[in-house]
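Chemist: Quick one, structure for this:
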Amino acid sequence: MTSPPSLSTKLMRIGAGLLVVALASIGLTLWLTWQLDGGAAAVNEAGRLRMQTWRLHSAVQAQLPPADVAALVGQFDESLALLRSGDPGRPLSVPWDDTLSREFAAVESLWQVQRARWLQGDAALEAPQQDVGEFVEAIDRFVRTIEKEIAGLTAILNLFQYLMMALAIGGAVVMLYSGYRFVISPLVSMRQGQKQLEAGEFSVRVAVNSHDEFGQVAAGFNRMAATLQSMYEGLESQVERKTRRIEAQRARLEALYEVSAFLAGANNIEELSRGFSQRVRRIMKADAVAVRWSDEANQRYLMLASDCFPQEMQEEERSLLAGACACGNLQPDARTRVIPIQSHDAAPVRHCAKVGYQNVVSVPVRLQQRLIGEIDLFFRGEIALNADETELLDALASHLASALEGLRAAALEREAAVGEERALIARELHDSIAQSLAFLKIQVQLLRSAVQKEQAEKVQATLDELDTGLRESINDVRELLVHFRTRTNTDDIEAALQETLHKFQHQTGLPTRLEMEGQGLPLPPDVQVQVLHVLQEALSNVRKHAQASHVSLEVVKGARWRFTVRDNGTGFDVTHAHDQTHVGMKIMRERAERIGAQVKVVSSPEHGTAVTLTLPPYPVTASGVDTVGLDLPASPFTEHRAMIP
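Modeler: Purely as a prediction, here's the structure:
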């Protein structure tokens, strides 16, 4: 059976029907109007034939030149051709029918006779006056016939205008009636039912008279009223039941929150497992609890902690072979279950039976679908777990697994941090002191060669290089120690910047100035670390190359923090900034990229240098970069490698 049409379908059908009728009427009216316009133009053109006939007759009698008479004849031919074919552009069209065709044929026949006479010139003077009058009369009959056809079309047009007026009125009536029947009346009924429902009459029902949208709404209203009536009749019992359920859920959430808070604050596995077992026993009202942990092969279970568990059983079950007892007998797809202890003689449960336990609840502990342990709750009486309690135990087991994994991950992270810090120190020592020592070794070889060859000037030059290299090495060591002692502030970076400039001033003797302006959110500590690295590298380049007498650090706080190290030194040509002798600039850019920042260097010879570090709106240090503290800055002394002959 086909489903009844919806309200929108009904309205669309009614509207589409009225639209089709209206469009058809408008199209027919436009066609009739076009016909009337063309017929009116045809009447005018046919009336011109009479005037042209009398002009021809007058021209012949006045004995005008034959050329003028021929021109008038040509005009008459053009008018006949225009009437015969019409002109859509004007528009001009004759409403042809059998009568009009006969009248037009008669005019053309008489015209052929008159045309031959008028083209003969003097012979037309002998034509009788009555022939011309007969020709004009034929033209008049043709014109009257056209006018008669136009009058008929006009009557039809008027009729259609009356019909369109009636159609508009009828359409309005149909739309009003449809709106009242399909929309207004159902809405009034629904409103009355709503008022009764608001007054507390839950037995009210709305009549469903259709299957459209309002019928569906009415049916939904009736179902809602029935539901409200049912709920109202048993409201007290439902409220009491819901209250008990909410209270139970609150207790479970409170227990889950308590255990989660404890697990988050535990510092070691012993404290964590012991406190967990105590809390789980109290929450589930168990007589004893044992937390067991499985080895990698799930072949043996080790008891991590227990609460109220008999001492003699603890010694026997401290390391339990998988499958030797009801505990520690989990399958990969095991779920939380209640295991009854039914016989004192059954070997797997004889110890529990002797103590007086009747049931044990086994809760598997999983981490990422891998079975890693078990929680056993012992009861001296009957126990039945509902779905909520089972869900709570599973959640507690999941939190325990996550907490233990978190402790393991923290230990691994500390180990990795120590290893990373050592690797950073080794790398920085290799890039600074080791390179300096390699440079000094080469200079010693050059010195030995110069001594052997008794090249005094080269010996002195090499000694100067050694002296310079040693001073640079000492400065590098001091700079590394300064960087090791640098600390950041989680609230504001200003203190770290002041300390960095103070150490730079103490090391170089150059006056420094710190300028800070604007307001912005504090930078994260790891971002502060990278910022200080870049600034220290820029200050190190000033110390080594700038030959400046003053250094300033300008800080602009805002959505994008901006740091500018400015000196009044010798400067350099920035077009050669990527040369191997400018390793420091490369290091600064690499460090800036770690937090998505940009480094811009503006300098020119004899006009100083400005190094600007611009941070993104939300700078974030790449994962695993500088998470254990400040690493050592790459020493600019590596630039000596490019100068080794």
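Chemist: C-alpha only now, for contacts and for neighbours.
Modeler: Fine.
Chemist: For the helix or strand that contains Leu424, name the packing helices and strands.
Modeler: Secondary structure from DSSP states H and E places Leu424 in helix 387-429. Here helix 387-429 touches helix 235-265, helix 269-284, strand 359-367, going by 3 or more CA pairs under 8 Å, 6 or more residues apart in numbering; DSSP states H and E.
Chemist: deepest of these, which one?
Modeler: Comparing those by mean neighbour count (mean count of other CA atoms under 10 Å), strand 359-367 comes out on top with a mean of 23.
Chemist: and the angle from that one to helix 387-429?
Modeler: With axes from the mean of the first three to the mean of the last three CA atoms, to 10 degrees as the basis, strand 359-367 and helix 387-429 are set at 30 degrees to each other.
Chemist: Here is the second sequence; please produce its structure so I can put it next to the first one:
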Amino acid sequence: MGNVLNRIRQSIVFRIGVLMLLTVVVAIGSMVASYVISDAAENDAAAVNLSGSLRAMTYKSVATASSGDRLATQNLAEQISARLDHIAAISEFSPADHQPEAQNFREVSREWQQHILPLLTSVASGESRISEGELLSTAESFVDRVDTLVLDYQHTAEHKVELLRLVQLGSLFATVILVYFSLFSLSRSVEQPLRKLIASCRDIARGNFRQKLDLHGEDELGLLAQTINRMCEVIDGTHRELETRVRDKTAQLHKSHEVLDFQYRLARRISEGPLNGLEIDQWLAEFSELTELHDLDLCLMTPEGMTPYQHLTHGAGNNACQENNCNSCAHASGPREVAGQQIYRFPLEADKRNYGVLVCTLPQGQLLQREQQQRLSAFADAVTTAITLKERSEQDRRVALMDERGIIARELHDSLAQSLSYLKIQVARLARCSRSDALDRDQVVEITSELKQGLNASYRQLRELLTTFRLQIAEGGLRAILEKSVFQYREQHPEITIGLVYDLEEIPLTPNEEIHLLQLVREASQNAVYHSWGDHISIHLTQGEGQEIRVSICDNGVGISESPEKRNHFGMSIMQERASNLGGGLDIRRRESGGTEVSFVFVPEYARERQLLWNNAAGGGG
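Modeler: A predicted model of the protein is given here:
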């Protein structure tokens, strides 16, 4: 019984099934009871009818017996006995039945068999002589008992009808009660919980996972509600955790964006030019605030030095730091615990040269995160790059200064030095003339005239050298400055026709290549102007085969001498050096049609890089 009650409490289906089963049982019970009662009452009407007919037949048999009609009396007696037997048969009374109708029937049957039937038979046969009034009085007593029997059968039939009515009313009431409880159970256990479940599902579909179903039953819907509540709790917890993680990731991305922006600005500033100590200090302070690392030391050292020439500190810095013999600190890396502090060192190293160290100090027990270490390492690399670029820039300026000084020396040697040597010879001649006893005025005038011409030539060469040394590649590029130079030559030497063909618009040239090409063309053009004795000069800059650049300067003058080792007049050594700097080949030869041709062929840097990439790709693919 306890299991059934538990199942009724825990299962809606079982509960509804029990209610339906009870309804069916009540309906079947009502039908069975009605059938049994109606079956039991089937012979009650016949029993009443037969019992009622005994009265008339009794009176009739009294009349026939009193008239002496023995045969008619015998027939009526047999009919009465037969009807009593029929009543006994349909009533099915047992000898032990104590119901009133059974007792009355037994008394009626006994009185008939023992008194009335023998009396009627003896009267009809004439054996007994009693008056008709006495016989009628005896018959009336028997009829009274028969009337009581009829009333008993009537009451029995009425009781059965009343019982049938009560059974039907009871079954109807029970059915109504069961239907009501079924509907109430469906409404309370199914309809209302389903309505709450549907409302909850709609809220969940809208993304509300914080609502809670107030269903505490132990049935299927209660279990479903508990499951939905747990699911909502899990999803809401996961949702909140994801929101927290998204906020954290957003903050990290924002921080990473700020760091990337800082690194970009720092890289752009480094590309613009060298950083001084004040700027590095400002970048260090910004980096410290950005990464929330408040104790930083940046020691800048020369590669040969043992102590920093500049020590930049942000925050408290490294309290254990002593600026004496910092070489071991500059070359150390990784975390180390010193004087109750956690010390992280990031050396500033490039090309096996050390330029200092970046030190981050943390309290004891606190460690740098991997991302913070990467940011510190990137900042140290940026500072190293800035120092390296500054050092290389200074080295490049020194090399450029030495190259420029060499060029100036060669130019002075090829122009002013020779002119001054010539003037020195003329001054020596003038001195000898002045020391002689007989002064030759014509010779003095000749020498003076030559000195004047030499001075004018030296002054002209000086102006041209100044123009050359002040030459710069400004806006417009190589073509514009070449056209300007050709225009100047035409103004200075109107007797010479100078042509320029420039077909390198589609080729990207580096500043170094433009400077060397400009100087090479100017030197070859100058040689043609001053030493070829021709009246036509053509300058061609074109693209050759295999992405080569061809440069040629041709004149129609006297041509190069047979002794090319004497190259000062044409600046051959200078042009050879420029050609080697560009990795090309220089050729100076006499033209068959007359004059000299200076040709130069080289592959520009962009083409060499492209060819290198192709070779690497082909090697990697093989």
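Chemist: Given these two chains superposed, what TM-score do they reach?
Modeler: Once superposed, chain against chain, the TM-score is 0.47 (TM-score structural alignment, normalised by the length of structure 2); 360 aligned residues with a CA RMSD of 4.7 Å.
Chemist: Can I get the helices and strands packed on helix 387-429 of structure 1 in CSV including distance to Glu389 of structure 1?
Modeler: Formatted as CSV, these follow (distance: least, CA to CA, whole Å):
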stretch, distance to Glu389 of structure 1
helix 235-265, 8
helix 269-284, 8
strand 359-367, 11
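Chemist: what's the closest of the ones you listed to Ser603 of structure 1?
Modeler: Nearest to Ser603 of structure 1 among those is helix 235-265 (53.4 Å), distances taken as CA to CA.
Chemist: Packing partners of the closest one?
Modeler: So helix 235-265 of structure 1, by 3+ CA pairs under 8 Å, 6+ apart, packs with helix 269-284, helix 387-429.
Chemist: Out of those helices, flag the one nearest Leu187 of structure 1.
Modeler: Leu187 of structure 1 lies closest to helix 387-429 among these, at 45.1 Å (CA to CA).
Chemist: quick one on the thing from earlier: columns distance to Ser58 of structure 1 on top of the helices and strands packed on helix 235-265 of structure 1, output as JSON lines?
Modeler: Listed next are those as JSON lines, based on distance: least, CA to CA, whole Å:
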{"stretch": "helix 269-284", "distance to Ser58 of structure 1": "130"}
{"stretch": "helix 387-429", "distance to Ser58 of structure 1": "119"}
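Chemist: Could you look over these and pick the most buried one?
Modeler: Of those, helix 269-284 is the most buried (mean count of other CA under 10 Å), at a mean of 18.
Chemist: what's next to that one, contact-wise?
Modeler: Contact with helix 269-284 of structure 1 is made by 255, 259, 262-263, 266, 287-291, 304-307, 377, 400, 404, 407, as judged by CA atoms under 8 Å, 6 or more residues apart in numbering.
Chemist: After the helix holding Leu424 of structure 1, which helix or strand is next?
Modeler: Where DSSP H and E defines the elements, the next helix or strand beyond helix 387-429 of structure 1 is helix 435-452.
Chemist: Pretty sure Arg83 of structure 2 sits against Gly52.
Modeler: No. Contact between Arg83 of structure 2 and Gly52 fails when scored by CA atoms under 8 Å: they sit 10.5 Å apart.
Chemist: Out of the helices and strands packed on helix 387-429 of structure 1, the one nearest Gln445 of structure 1 is which?
Modeler: Here helix 269-284 is closest among those (CA to CA), at 59.2 Å.
Chemist: Helix 235-265 and the closest one, what's the angle between them?
Modeler: Going by the same axes, to 10 degrees, helix 269-284 of structure 1 is angled at 170 degrees with respect to helix 235-265.
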